[in-house]
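Undergrad: Here's a sequence, model it:
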Amino acid sequence: MARLSVDIGGTFTDIVLDAGGERRTRKLLTTHRAPEEAVIEGTRIVLAEAGLGFADLDLFVHGTTLATNAVIERKGARTALIATEGFRDVIAIADEGRHDQYDIFVERPAPLVPRRLRFTVPERMDVQGRVRLPLDEAAVRAVARRLREAEVQAVAVALIHGYANDAHERRIRDILAEECPGLAVTLASEVAPEIREYERTSTAVANAYVQPLMAGYLGRLRDRFREAGSTAPIHLMTSGGSLASLETARRFPIRLVESGPAGGAILAAGVAAARGEDKVLSFDMGGTTAKICLIEEGAPMKSRVFEVDRQARFLKGSGLPLRIPVIEMIEIGAGGGSLARLDALGRIAVGPESAGSEPGPACYGRGGTIPTVTDADLALGRIDPSRFAGGTIALRPERARAALAEQVGEPLSLSPVGAARGVQEIVDENMANAARVHAVERGLVVAEHTLVAFGGAAPLHAARLAEKLGISRILVPADAGVGSAVGFLEAPVAYELVRSRHARLDRFEPAPLDALLTEMAEEAGGLARNAAGGRELHETRRAFMRYLGQGHEIAIDLPSRPLSGTDPGELRAAFEREYARLFRRAIPGAVIEILSFAVTVGTRQEAPPVLPRPERRPGPAPIGTRALVLGQDDAPRDVPVYARGDFTPGMEIAGPAIIVEAGTSTIVSPSFDARLDSGGALVLERKA
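TA: All right, here's what the predicted structure looks like:
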């Protein structure tokens, strides 16, 4: 069986082919003007190496940051919004919160739809879904004419209480299909049928904003693969860590915003489970960003809310909210391409801006003049210029040193190496601080976790990051340089549907709730079945519950059988156990309400068997040495260089050392020793 996975990032496009029990990988610079070009080229290369053609592919799994980048860079479609009369400015008013209450100049992200393209129509549903004011269809047709005049490419329809009754939203779509053929229409009642008007509207607008771009790209990609002879189904990685069919992804592309990082979290969870690790910090550092995710008891933490285009890196509320299933992680502008410069106070600052693949870091020789983290790593000896990206990109150390000297070193009276050390310390501290914040917000001790490092740049920085966080164990999985793409191949097929329906445990009526859950299961099953390929599907149900009048809910598992009149007692007990776990106490006798229900239908993901521990023995002979800058001075020291392919399970070496492979290099600092385990992962353990 030949399985292909592709991860398009802001700097690199990663290709993984798993065929005949062998894995082949490739890293190429992302071709932003036509992303499918790098995908096709990289696929041709790995297929040729395996002696296969496009017709031999059995499965193609794809993840991409194109939707995220379109929102951040404001390069989506010309989008309009149709709302209930009187609610034109929902996305501008937002929730009236301030992510920094003491900043009188606080900036919020600009709405994706300008006010001149926000339209309203007379209609009204109440919270129970009853029609209070019928839809004015003449007003809808008048809005359609204005959409044509404004040359709008996509429209989001988000009406008050549309989650309770979507009849008016569906009728607006029908009218727009008559009046504006070819217009991409997103209904909030399909994308996010939940309470909280601002979040629901924001999600619908974002989906509409990226839909023409993503639908066009995915259509071109499908056609190019068909022209090349491939008939393999194309699945897309979603932000929630599961696979969806290409057609589902074209309808709901907003679910792809964190698809690449989600694949990395799936990889880290599998690596942890196979080694019996129950507390893991996933560390994915690529060319543009670094992603950090907490994994507890073999499963990444998940959320129903994600913010894109944050104006402040660590502050909730500073971005555009999306109500989608997502693996919870923190993402910062700290990748290999992150730009280094001096701020207004003359301090070294790194990111969030990135050189990307065009022009790229100064050492790429493609026109970049501002130093990046990759330039600093090269100047410190962490990167072999002849081996970068598997030898496909020749690096120029002299350009890296010149950029570091001009932009950082000379203004601070530092040598190029001193400037590089400063850049390295700042980016490592930025990532360590993000990890600390992420753990503290969840009441966890980050030092108790094992660090799983992957992505092209993560193994270069993992040891220093672990030292800063007090972590004593690091895992670098096989093919770490393309880790997210490897994770795609391990992801289950699944689709999650969430709908709001208010219920109280003291007034519990099981029959209507069962009907709702059955309807949701049928819809979610239909969307998952397209990607499951005949595999058996399983269903899980959850209720989002809270004490009456609280502002937020917690998820409680529901029985898979039909609900009954005896369930309120069991649900109360389950809710109070989870509430006490999170907040150390429950509130006896308080009224409990359910706001929303979730149904997930997908394939079951079996836990891998725990790997045996091989007997430790001496490592292989080094293939050479390299001058590496370590410690607090600019003087390099020669350290041994090992080829990862020369290790067999159990082999161990002492740090400091460098272990090289096609997609990345692992820096073993003097604080760590390294060995290869029986699953092919490098294990770095802090010295006694």
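Undergrad: CA only for contacts and neighbour counts going forward, please
TA: Noted.
Undergrad: Do you have the helices of the stretch 501-650 of the chain handy? List them.
TA: All helices of the stretch 501-650 of the chain, identified by DSSP state H, counting those that start in this stretch, fall at 510-532, 567-583.
Undergrad: looking at those, which is buried most?
TA: helix 510-532 (a mean of 18; mean count of other C-alpha atoms under 10 Å).
Undergrad: just checking, what packs against that one?
TA: strand 243-245, strand 494-504, strand 592-602 (3 or more C-alpha pairs under 8 Å, 6 or more residues apart in numbering; DSSP states H and E).
Undergrad: which ones are touching Ala164?
TA: When contacts are counted by C-alpha atoms under 8 Å, 6 or more residues apart in numbering, Ala164 is found next to Val127, Gln128, Gly129, Pro193, Ser500, Arg501.
Undergrad: roughly how far apart are Ser282 and Ser669?
TA: Between Ser282 and Ser669 the computed distance is 19 Å (C-alpha to C-alpha, to the nearest Å).
Undergrad: Pick out whichever of the contacts of Ala164 sits closest to Thr374.
TA: Pro193 (43.4 Å; C-alpha to C-alpha).
Undergrad: Buried subset of the contacts of Ala164 as a PyMOL selection?
TA: The following PyMOL line selects those of those that are buried, judged by 16 or more other C-alpha atoms under 10 Å:
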select buried, resi 127+129+193+500+501
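Undergrad: follow-up on the earlier one: how about a markdown table for the helices of the stretch 501-650 of the chain, with distance to Asp677 added?
TA: Shown next, in a markdown table, are these (distance: least, C-alpha to C-alpha, whole Å):
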| stretch | distance to Asp677 |
| --- | --- |
| helix 510-532 | 33 |
| helix 567-583 | 35 |
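Undergrad: what about Asn430, which helix or strand?
TA: helix 416-440 (DSSP states H and E).
Undergrad: quick one more, to check against the first:
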Amino acid sequence: MAYQVCIDIGGTFTDCLVSSANGEISIFKSPTTPGEFEKGFINVLKVAAEGYGVTATDFMKQIDLIVHGSTISTNALVERKTAKVGLVLTAGHQDILVLREGPRKGAFQWRLDYPEPYVPRHLTKTVGGRIDARGRELVALSLDDVRKIAEEFRALKVEAVAVGLLWSVVNPAHELAVKEILEKELPGVPITLSHEINPMPREYKRIIAAAIDASINPIVRTYIEKLTVALDDEGFDGELLLANCVGGMMPVADMIRKPIYSVMSGPTLAPMAALALSDEPDIIVGDMGGTTFDVSALRDHQIIVTPDSMIHDDSLGIPKVDVRSVGAGGGSIAFVDEGGLLQVGPRSAGARPGPACYGNGGTEPTVTDANVVLGIVDPDYFLGGKMRLRRDLALAAVGKVASRLGISPEAAAYAIYTTSNHNMVAAIEEITVREGINPRDSFFVCGGGATAIHIAEMADILGLKRYMIPRFMAGLSAFGGLISDLRNEESAVLLTSDADFNLEGVNEALVKLRQAGDSFLAEAGVAPDDRRFELAFLGRYEYQSFEIEVPFETTNGALSADDLPGLVEAFHKMHERIYSIRADNDVVEFTAWKLRAIGKRAGQDIWQKKMLTAHKGEVEPKTKRGVYNQERQRVEDLPVYEMVDLGSGARVVGPCLVEAETFTAYLKDQHEGEIDRYGNLVVTVA
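TA: As a prediction, the model looks like this:
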């Protein structure tokens, strides 16, 4: 039996989805091991081997492919535990990371302190030399300045270097020369060049991307090396792919060259899973894990890629799938603030010690503890009974909130439950209502181990009409990794306009982009017939400050003069869609050209071959369980259904509970669910 595996490391549990050659998919979980993620990685593989009844060694030998969504770089950035970076800029432009792009952030928040630059001023050095916007050398590069900078960085014990010189995207000669000298003067220190990591004309985004990439380079490289050594020690000789932030996978060598693409890569896999699970045009994806609630939106059955993701006070610099996170997970800690108001999160109990009910030393009340007290989660059937929870410890923890509020433990548990729901609703509204999208018009796909417990109340608040609880819900991101393509993004800067369109130059740029994309897919072992390419340009009206991304198509990879009106009209339509206005008589400028190389992997769609048989007979609950009802302020017995016993077409009507090994779904009154042919529960709200 040959297996494909995806492993996604979360804040509390590490998820492992295994796909076999016959299309069967199984999910396994193991506690995350903070600080030693590679150990948790191997542990969950051993749990999977045990689940298949084979030794870990035999299981490893049968794995053809492991895909992995890493959190190591995201954690490093969030916790500000990155490498010490030295930054080299053009003389006279030392303040690029200080001034950023100069946007107005919170016009009425005039008392905010100005944020510190990502790289401190004492680690930011400048070098003489100047390239102009046409790529001409105006001032020769000062080699003495570079050598002096290397000496200063050596004394400062810099661990990585980022180089960002003006107009290196047009002529990279100076950046390349700086790198050559620094490699000799600072052997072993990784060096990131801005024109390689993020080739775009905007200095801030190009240089902040280089600085972030350099700051996580040693961390990501060390993690990958530890992981590959651990896999080698266990006898794994298959292929390892790593998730990137543009919704796909990259070979290990490419990720080491561009570690910034690993930032927030894990959550980007959930919307990829939703694309495969549903044909609905507009989808909201909510993934509630142990630490965070990640939410994303899909429009016209396409993922949304944003150029404006933030890390603290700085832009990430590169585009990524638009996924936003709030501290609302199963491990989010509830407390009563000084004003007597209940708060939930963002602080989390994490994996160590975890919620109080885990019995690992945690004493603070969490959302999971509240769900145990309410009776929604069965302490004896957590992870299919593999992990027993302590209801007495959950009661003791939630009791702290109850005593502060002067209410019963059950009422306090419900307050924690509904407060968490409203936190997640606010995150959903941020990515829908504030973007001009009515969530009522969208189909909701649940992800993460806890979302199905909370979705019913959130659906009522938001006015959702339908939502899906996938049978792989607890490992939705891991499932997204199993079915994701190989993806890479290339870009080239070439400024032109519809008033004087540089057709020859644009086609030369497109040829180079296609060659780079082909090279990436060829190195990844993707056959020519399994390769496809998506094109886009960055455009703006003349005198506008910022560009928008517009997709377009070509015939045989090249543009003709007859294609220009189509490009201009595509820009007008996209501008109108985003800003509700178009200016047909204005000049349209094209600033950069992009290509996304996409490669289909073998076995991505094998899961579709495993369909459920139609359910026969009446749908019978396996038991009943008491769940606290806040409206009636009493515990009521609800039917409990085992999801694995439900065939295609089986219908369940709320209020009820539906259990699987890795999650519990709570359907409220007026919520009716039906199992589809792939075993997912699709719920309609009356």
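Undergrad: Send over the TM-score of the superposed chains.
TA: Scored against TM-score structural alignment, normalised by the length of the second structure, the superposed chains reach a TM-score of 0.94; 674 aligned residues with a C-alpha RMSD of 2.3 Å.
Undergrad: So between Ser282 and Ser669 of the first structure, which is more surrounded?
TA: Ser282 (29 against 23; other C-alpha atoms under 10 Å).
Undergrad: In contact with that one, which residues are there?
TA: Under the criterion of C-alpha under 8 Å, 6+ apart, the neighbours of Ser282 of the first structure are Gly264, Ala265, Ala268, Lys291, Ile292, Cys293, Leu294, Ile295, Leu451, Val452, Ala453.
Undergrad: Could you tell me which of those residues are located in helices?
TA: Gly264, Ala265, Ala268 (DSSP state H).
Undergrad: How about the first one: what's its closest non-neighbour residue?
TA: Across the structure, with C-alpha to C-alpha, 6 or more residues apart in numbering as the measure, the residue nearest Gly264 of the first structure apart from its sequence neighbours is Ser484 (3.9 Å).
Undergrad: What of Ala297 of the second structure?
TA: Ala297 of the second structure sits nearest to Ile284 (C-alpha to C-alpha, 6+ apart), 4.5 Å away.
Undergrad: Can you report how many residues neighbour the counterpart of the one you found in the first structure?
TA: Using TM-score structural alignment, the partner of Ile284 of the second structure in the first structure is Leu281. When neighbours are counted by other C-alpha under 10 Å, Leu281 of the first structure registers 27.
Undergrad: Leu281 of the first structure against Ile292, yeah?
TA: Yes: counting by C-alpha atoms under 8 Å, Leu281 of the first structure touches Ile292, with 6.9 Å between them.
Undergrad: Which residue range of the first structure does the longest helix along the second structure align onto?
TA: With DSSP H setting the assignment, residue counts place helix 203-233 as the longest helix in the second structure. Under TM-score structural alignment, the match for helix 203-233 of the second structure in the first structure covers residues 197-227.
Undergrad: which parts of that stretch are buried?
TA: So, applying 16+ other C-alpha under 10 Å, buried residues of stretch 197-227 of the first structure: 197-215, 217-218, 221-222, 224-225.
Undergrad: likewise stretch 550-561 of the first structure?
TA: Glu553, Ala555, Ile556, Leu558.
Undergrad: Okay, the equivalent of the first one over in the second structure and Thr591 of the second structure: tell me how far apart.
TA: Matched to the second structure by TM-score structural alignment, Glu553 of the first structure sits across from Glu547. With distances taken as C-alpha to C-alpha, Glu547 of the second structure is found 8 Å from Thr591 of the second structure.
Undergrad: Same question for Asn680 of the second structure.
TA: 44 Å.
Undergrad: Could you check which of these two has the larger neighbour count?
TA: Asn680 (22 against 19).
Undergrad: how near is the more buried one to Tyr541 of the second structure?
TA: Taken as C-alpha to C-alpha, the span from Asn680 of the second structure to Tyr541 of the second structure is 46 Å.
Undergrad: Over to Trp167 of the second structure?
TA: Distance from Trp167 of the second structure to Tyr541 of the second structure, by C-alpha to C-alpha: 22 Å.
Undergrad: you'd agree the match of Glu553 of the first structure is up against Phe537?
TA: No: with contact defined as C-alpha under 8 Å, Glu547 of the second structure and Phe537 do not form a contacting pair (9.3 Å).
Undergrad: on that earlier part again, Ala558 of the second structure versus the match of Glu553 of the first structure, what's the distance?
TA: In terms of C-alpha to C-alpha, Glu547 of the second structure sits 23 Å off from Ala558 of the second structure.
Undergrad: returning to what we had before: with respect to Gly63 of the first structure, which of the helices of the stretch 501-650 of the first structure lies nearest?
TA: helix 510-532 (14.7 Å).
Undergrad: what about that closest one, how far off from the second structure?
TA: Superposed on the second structure, helix 510-532 of the first structure shows a mean distance to its aligned partners of 2.1 Å (mean C-alpha distance after the TM-score superposition for the first structure).
Undergrad: Please name the residues that touch the corresponding residue of the first structure for Arg532 of the second structure.
TA: Using TM-score structural alignment, the equivalent of Arg532 of the second structure in the first structure is His538. His538 of the first structure makes contact with Val601, Gly602, Thr603, Arg604 under the criterion C-alpha under 8 Å, 6+ apart.
Undergrad: lining up these with the second structure, which overlap?
TA: Here is what carries over to the second structure from the contacts of His538 of the first structure, by both residues aligned by TM-score structural alignment, their matches' C-alpha atoms under 8 Å: Val601, Gly602, Thr603.
Undergrad: circling back: centre of the chain versus the match of helix 203-233 of the second structure, how much separation?
TA: 16 Å (C-alpha atoms, centre = their mean, to the nearest Å).
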